[in-house]
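Undergrad: Model the structure of this input:
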Amino acid sequence: MILVTGGTGLVGSHLLLNLLKAGKNVRAIHRKTSDLNKVQQVFSYYIEKEEASKLFNKIEWFEANILNIPALTKAFKDVTTVYHCAAMVSFNPGDDKQLRKVNIEGTANVANLCIGKKIEKFCYVSSVAALGSSLNNNLITEKNYWNPEEDHSDYAISKYGAEIEVWRASQEGVPTIIVNPGIIIGPGFWHEGSGQIFTKIDKGLNYHFPKIAGFVGVEDVVKAMRQLMESPIFNESYILVSDNKSFKEILDSTATALEKPIPEKQLTTWILWIGWFFQKIGGFFGFKRQISKHTVNSLFSDSKYANEKIKTAIDFEFEPISAVIKNTASQYKQDQAG
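TA: The predicted structure follows:
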């Protein structure tokens, strides 16, 4: 039995489809408030609705939370393989404690059960945010180690802390794989994460910024995860990035694919610093801040990533992010048309 945490998210739902199409027996953890219909909707993007419904009904759904150890323990019954996709993603300064609780403590709970249940293999979905920065604008690789003295977002700190828990499991005898995806693009979650790129462009977003970052399609992420898990490789981490692109290029490609105007105005540092200043003042009066100093700084610093390790390890080829955007935009338009 394969256990998937975070099965109702972008990566988790695509992973479930990938595993089910391969005939795997899958149990997926979900929270009480999770919308399972989103998973079936994702399935229908790739296969006929009737077949999507059949595969969806093969999932053994288990209501649990990675912070609820008794429920999580029950979810591990008869499990041999674990894909840990569940995570909290936030860049709001006020969410730092919850980020650490969900991403670090939650992953520690999963790791402890993997150790106790002698799980055969454990895959954790981390992030490029958990990697160290580069010197002299070189490509960031898996060997760029974390420097605690640098300025990191609370999200990055929580993902790095989670990785430490996974490596602890590996030292206790659990074969592990960590993947570090860049910004993941894919259909189905238009009001969350990168899905908002399509929603905001559709609504007339007119600002762009020059930052370069790593991007990858969600299908490539789950394909790489499964190939690594079914290979003899263990106790390794892999960057999953198809292309290093500027946000301007990504927004322009999205606008073109959606047949919307290309964003023309460039965000400047002084605009964001003014926004940060007023939100900081608002914080004294109980208003929630959504812009941190780290966010302002990071939007104008480039991060470029190497992907040679994964390509060499399993002879993997990425789909160009331009094609991913085009396909995702097509699905977005179909969804909006009803």
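Undergrad: From here on, just use CA atoms for contacts and neighbour counts.
TA: OK.
Undergrad: gap between the helix or strand that contains Gly275 and the chain center?
TA: With secondary structure defined by DSSP states H and E, Gly275 is part of helix 269-283. Relative to the centre of its chain, helix 269-283 is centred 28 Å away, using CA atoms, centre = their mean, to the nearest Å.
Undergrad: Let's see this one next, to set against the first:
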Amino acid sequence: MGRILVTGGTGFLGKHLLAMLSRRGEKVRVLSRAATPELDELGVEVIAGSLLDEEVLAKACKGVERIYHLAGLVSRDPDAAGEMYRLHVDGTRLLLDTAHAAKVKRVVVASTSGTIAVSKREEEISTEESPFRYELVRDWPYYLSKIYQEKLALAFEGMDVLCINPSILFGPGDTRLSSSGDVLKFLKREIPVVPSGGINFVDARDAAAGAILAMEHGKAKSRYLLGGPNWTMQEFFLRLGRASGVRPPAARIPDAAARLGARIVDGLYRLGGPERRAPVDPVSVEMAQHFWYCDSTRARTELGWEPRDPMETLDDTVAFLRERFLGGAPRPEKAPSFLETLVTRMGDEPAAPAPKQRRERRTRP
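TA: Got it, this is the predicted structure:
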């Protein structure tokens, strides 16, 4: 197999992907703003520079056969909208144009389930055929910019391009708290009430394996939802409480009152300076009042993707956050899951045929 380029290799998903590619013995190049000890330890080639620099991109794409495009910015801050659009839209356009000129064969773009899998109705479970949710996410620049990124990627001509759409990522290794910050707030008892919405999450290790399976078996111009359980926020907090031993919040208040209270508290915190933020911000409160449910049947049937038990993911997430941020004791390293082992072996031998899977169902505590 030819050389692989990974953008966003130092992020939460990227770190797990690089570890798997390294175990497969792939020749990997990483586009990063700077070399890091973690990249040095993996022994990958590093091209230092920006995704928005044409000369850097040309150097990064030279001699590359496949690209995993994971680079981006995860933020709920409306003030970061401009930077997110530049990275997700302008950066992706420039990368795809450069990759095409360099005769790259195949690109997997990491989008998010939130481009299509968000609703105000609990009974709605989105699939890859669901429409973009412009109206629902118009005030959330992260998701809106990812919609435009995804439209750009899936319309690209002259090269195989496809998207993976993982739901919110949990699991060990989120050092920047890009996805699991709310779990840390739960552990610190900073979430006072139960939101009215619902959540879908997936283990970052399983999402990384899904990216490899999509590269190997995915159809060009297709997207693949990579999600786990569809739980109400009440169900999620109950199960997170079981995994952590922390009593979940029991209070519930009307949605409008919750949003108003969050805005008032956030405003009071900002009086102390522009860098101060309330423990629970208004955007997070509003997002938690929606249902982010999705169905990953396509990834299961076409790619042979099978995520681990979600309780294992919650247990590993809690353990990592406690060790990293709360002074907890380290845990012994776990053996790779069946899915991780499968995609690692695929580097040397043919993968097993994709198994037939039953349709996902919601589970209750």
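Undergrad: on that earlier part again, buried set for the helix holding Gly275 of the first structure?
TA: 272-273, 275-276, 279-280 (16 or more other CA atoms under 10 Å).
Undergrad: how about those in a markdown table, adding distance to Val39 of the first structure?
TA: Output for those, formatted as a markdown table (distance: CA to CA, whole Å):
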| residue | distance to Val39 of the first structure |
| --- | --- |
| Leu272 | 36 |
| Trp273 | 39 |
| Gly275 | 36 |
| Trp276 | 36 |
| Gln279 | 36 |
| Lys280 | 38 |
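Undergrad: For the helix holding Gly275 of the first structure, name the packing helices and strands.
TA: helix 293-298 (3 or more CA pairs under 8 Å, 6 or more residues apart in numbering; DSSP states H and E).
Undergrad: mean shift of the helix or strand just after the helix it packs on relative to the second structure?
TA: Once helix 293-298 of the first structure ends, the next helix or strand along the chain (criterion: DSSP H and E) is helix 308-314. If you overlay the two and look at helix 308-314 of the first structure, the average distance to its match in the second structure is 1.1 Å (mean CA distance after the TM-score superposition for the first structure).
Undergrad: ok, residues contacting helix 308-314 of the first structure?
TA: Under the criterion CA atoms under 8 Å, 6 or more residues apart in numbering, residues 227-228, 238-240, 316-317 lie in contact with helix 308-314 of the first structure.
Undergrad: which residues in the second structure does it match up with?
TA: With TM-score structural alignment applied, helix 308-314 of the first structure matches the range 297-303 in the second structure.
Undergrad: Likewise for stretch 73-89 of the first structure?
TA: Taken onto the second structure by TM-score structural alignment, stretch 73-89 of the first structure occupies residues 58-74 there.
Undergrad: Let me see the contact set for Glu157 of the second structure.
TA: Listed by CA under 8 Å, 6+ apart, the contact set of Glu157 of the second structure is empty.
Undergrad: separation between it and Cys163 of the second structure?
TA: To Cys163 of the second structure, Glu157 of the second structure is 14 Å away according to CA to CA, to the nearest Å.
Undergrad: gap between the helix or strand where Lys74 of the first structure lies and the chain center?
TA: Element membership for Lys74 of the first structure, per DSSP H and E: helix 69-75. How far helix 69-75 of the first structure lies from its chain's middle: 24 Å, per CA atoms, centre = their mean.
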